[in-house]
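Undergrad: below: sequence and its predicted model.
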Amino acid sequence: MYATSAEQRRYDQYEPAARDFWALLKPRVMSLVVFTGLVGLLLAPGEIHPVIAFTAILCIAVGAGASGCLNMWYDADIDAVMNRTCDRPIPAGRVSRESALHFGVALSVASVLLMGLAVNITAAVLLAVTIGFYIFVYTMWLKRRTPQNIVIGGAAGAFPPMIGWVAVTGNISLESLVLFGIIFMWTPPHFWALSLFACKDYEKVGVPMLPVVAGEAETRKQILIYTLLMVPITLAPWVMGFAGPVYGLTSAVLGTVFLGLALKLYFRKDIGTAKKLFFFSILYLFILFAVLGTEAFLGQTSGGLI
């Protein structure tokens, strides 16, 4: 896993810049994690001091960045071969694997310790589980062994709103599990849509993504199945009463569009539709949580859900 002497000479030609270490944190992924964590915090019943709330979100951000960094450390060998990842800091020779490992471990430990000391122990344990699940369960165990890597590994990305909720309440509730479920069920259709048009990249490095081992037809079928399962779960916050009618209407409309694209992909079998579904899925999750967060914020200031 560490650099050979030839690789080390290549690293020595560069002085790692702050932007290279920032890139190791996967900032685009981190921003979505922070956003969903913030929404979980806003939705949670009870009060939290603004400084503690900020600290909780900071810890979620640092923990997410640490996970991304350690993922790049472990996957540097396949990242160097895949077209969409070959310019990442480690395969491009701008940061050594050893530096990335030390950076990721330091951030992981710091984020969990700060969460435990400044927020609460339950939130710290959840954050530690999230980081450990992403690195040890998804990255090291599942990713290169099973086409169910995304399904099971998706749990890591679904924990942040639970962590935000627990930062306020100190305990896990049914509502926080629903927030977890939305992201957990969203992850397979989102990433399988990506894998349909990035299939050759995964195939040449031996990562058993679903289209590689089961074919495109089965992948389109599974995308449709998971979409059908996901849409009712996205309505649950409104049905359960911790989201308002604006969210209920938004989730119903967006869910219909998502399902329409999944059906179109199932029957039309073209890469263009897969790309549309992938990019829409990002917007879909962002809007759902944006409305959830906005309703919660306005509800706190006006005394009830809008």
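TA: Okay, I see it. All figures in this text were calculated on a predicted structure; none of them were measured in a lab.

Undergrad: every contact and neighbour count from this point should use C-alpha atoms.
TA: Noted.

Undergrad: need the contact list for residue 49.
TA: By Cα atoms under 8 Å, 6 or more residues apart in numbering, no residues touch residue 49.

Undergrad: name the helices or strands packed onto the lengthiest helix in the chain?
TA: In terms of residue count, the longest helix belonging to the chain (DSSP state H) is helix 271-302. Secondary structure elements in contact with helix 271-302, counted by 3 or more Cα pairs under 8 Å, 6 or more residues apart in numbering; DSSP states H and E, are helix 27-43, helix 174-197, helix 245-268.

Undergrad: let's see 10 Å
TA: The elements that helix 271-302 packs onto, with contact taken as 3 or more Cα pairs under 10 Å, 6 or more residues apart in numbering; DSSP states H and E, are helix 27-43, helix 174-197, helix 216-240, helix 245-268.

Undergrad: tell me the buried residues in the shortest one?
TA: Of the residues in helix 27-43, 30, 32-43 count as buried by neighbour count, 16 or more other Cα atoms under 10 Å.

Undergrad: so residue 132, which of the three states?
TA: Residue 132 carries the three-state label helix when classified by DSSP: H, G, I helix; E, B strand; the rest coil.

Undergrad: you'd agree it is up against residue 141?
TA: No: the criterion here is Cα atoms under 10 Å, and residue 132 misses it with residue 141 at 11.5 Å.

Undergrad: included below, for side-by-side comparison, is a second structure:
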Amino acid sequence: MRTASTLTNHAPSGNGAASATGWRAVAAYVALTKPRIIELLLIETVPVMIVAQRGLPSLWLILATVVGGTLSAGGANAVNMYIDRDIDAKMERTVNRPLVTGAVTPRNALVFALVIEVIAIALLWFAVNPLSALLAFASFAFYVGIYSMWLKRRYSSNIVIGGAAGAGPVLIGWAAVTGSLGWAPWLMFLLIFLWTPPHFWALAVKYREDYASVNVPMLPSVASLNTTARKILGYTLALVAVSLVLAPVADLGWVYLAAAVISGAVFLWSAVAVLRSPTPATAMRLFGWSITYITVLFGAMAVDQLAGFAWPL
């Protein structure tokens, strides 16, 4: 027979339960920032800083820029979830988001988003430079005001124009090092701007019925798959062309150029495959490669500079 003492020893401790609840709350707030999207933004920022520096910037500058950029993007993403909580509850892809499950209340989510955004802008302004802070705020305002509140639910060109917000980190990274902008960072901006539509439309092909069910006019939900595939190919061609032009403009060497040619060829091949067979399966393969592509391309920029390669040989 178990005694009261034995039962007490086997009961879950109050501290343990509170700790588990605390970690779940932390995880919910982290989820509001869309960490997987932020990972892609960081892949852009640090290599751009290396190219701007023509070497490795100070670790303090990298840290301040990355933390500021992460908080700024996270704040924008959290506000986006606040705005989209009504349609997120109806879409298969988003039903587990914190505002849908009730893990975070709408009020707390909005307060959290605005607080980390203010911290981000202040950190960039005082620890990096005012230009980087202004660019971060512009990206936040564009993503929230232009994309989330205006374009997304009205126009099939939503993600095309909205892609400008996702391209902001390259400008922030360059400005953090140089305190100015020039042709090279604007071409990098254009590169991300052109990459965003084929990347996102490929994913939207799989979830086109989801978007149609909530009247969000993502291209695959309002146009045929053939039309979507043709536009994906068109943007991919422009993307690869810009990636090659970037080499001489940004004074990048053969490491970057070889990566741009090879990864760009695979991207084009994947886009053609979608055109030949516009199905969710081929589109998702393109989506997967688009993430690899941007990682390889920006990683090659950093390796190119750190390895001492220059244009021309």
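TA: Thanks, I have it. As the structure is a prediction and not an experimental result, all values here were calculated from the model.

Undergrad: angle of the longest helix of the first structure against helix 216-240?
TA: 10 degrees (axes from the mean of the first three to the mean of the last three Cα atoms, to 10 degrees).

Undergrad: in helix 271-302 of the first structure, what counts as buried?
TA: Applying a neighbour-count criterion of 16+ other Cα under 10 Å, the buried positions in helix 271-302 of the first structure are 273-275, 277-278, 280-281, 284-285, 287-297, 299.

Undergrad: starting at the chain centroid, how far to it?
TA: How far helix 271-302 of the first structure lies from its chain's middle: 14 Å, per Cα atoms, centre = their mean, to the nearest Å.

Undergrad: now do stretch 79-88 of the first structure
TA: Put simply, stretch 79-88 of the first structure sits 20 Å off its chain's centre (Cα atoms, centre = their mean).

Undergrad: hang on, the earlier thing: tell me the angle the longest helix of the first structure makes with helix 174-197.
TA: Using the same axes, to 10 degrees: helix 271-302 of the first structure against helix 174-197 is 160 degrees.

Undergrad: center of the first structure - which residue?
TA: The centre of the first structure sits closest to residue 157, judged by Cα atoms, centre = their mean, with a distance of 3.5 Å.

Undergrad: wait, what's in contact with the counterpart of residue 289 of the second structure in the first structure?
TA: In the first structure, the residue paired with residue 289 of the second structure is residue 280, using TM-score structural alignment. Contacts here follow Cα atoms under 10 Å, 6 or more residues apart in numbering; on that basis residue 280 of the first structure touches 190, 254, 257, 258, 261, 274, 286.

Undergrad: how about the residue nearest to the centre of the first structure, what's its partner in the second structure?
TA: Going residue by residue (TM-score structural alignment), residue 157 of the first structure aligns to residue 166.

Undergrad: with residue 44 of the first structure instead?
TA: Residue mapping for residue 44 of the first structure onto the second structure gives residue 52, with TM-score structural alignment as the criterion.

Undergrad: from what I see, its match and residue 184 are in contact.
TA: Yes: contact between residue 52 of the second structure and residue 184 holds when scored by Cα under 10 Å: they sit 8.9 Å apart.

Undergrad: for residue 163 of the second structure, see how far away the aligned partner of residue 29 of the first structure in the second structure is.
TA: For residue 29 of the first structure, the equivalent position in the second structure is taken to be residue 37, counting by TM-score structural alignment. Between residue 37 of the second structure and residue 163 of the second structure the distance is 13 Å, computed by Cα to Cα, to the nearest Å.

Undergrad: and if you look at residue 217 of the second structure?
TA: Here the criterion is Cα to Cα. By it, residue 217 of the second structure lies 16 Å from residue 163 of the second structure.

Undergrad: what do you get for residue 22 of the second structure?
TA: 35 Å.

Undergrad: which one of those two is surrounded by more residues?
TA: With other Cα atoms under 10 Å as the criterion, residue 22 of the second structure and residue 163 differ in neighbour count, and residue 163 comes out ahead with 22 against 12.

Undergrad: what helix or strand is that one on?
TA: When secondary structure is defined by DSSP states H and E, residue 163 of the second structure falls within helix 158-166.

Undergrad: list the buried residues for that helix?
TA: For helix 158-166 of the second structure, a neighbour-count test (16+ other Cα under 10 Å) marks 158, 159, 160, 161, 162, 163, 164, 165, 166 as buried.
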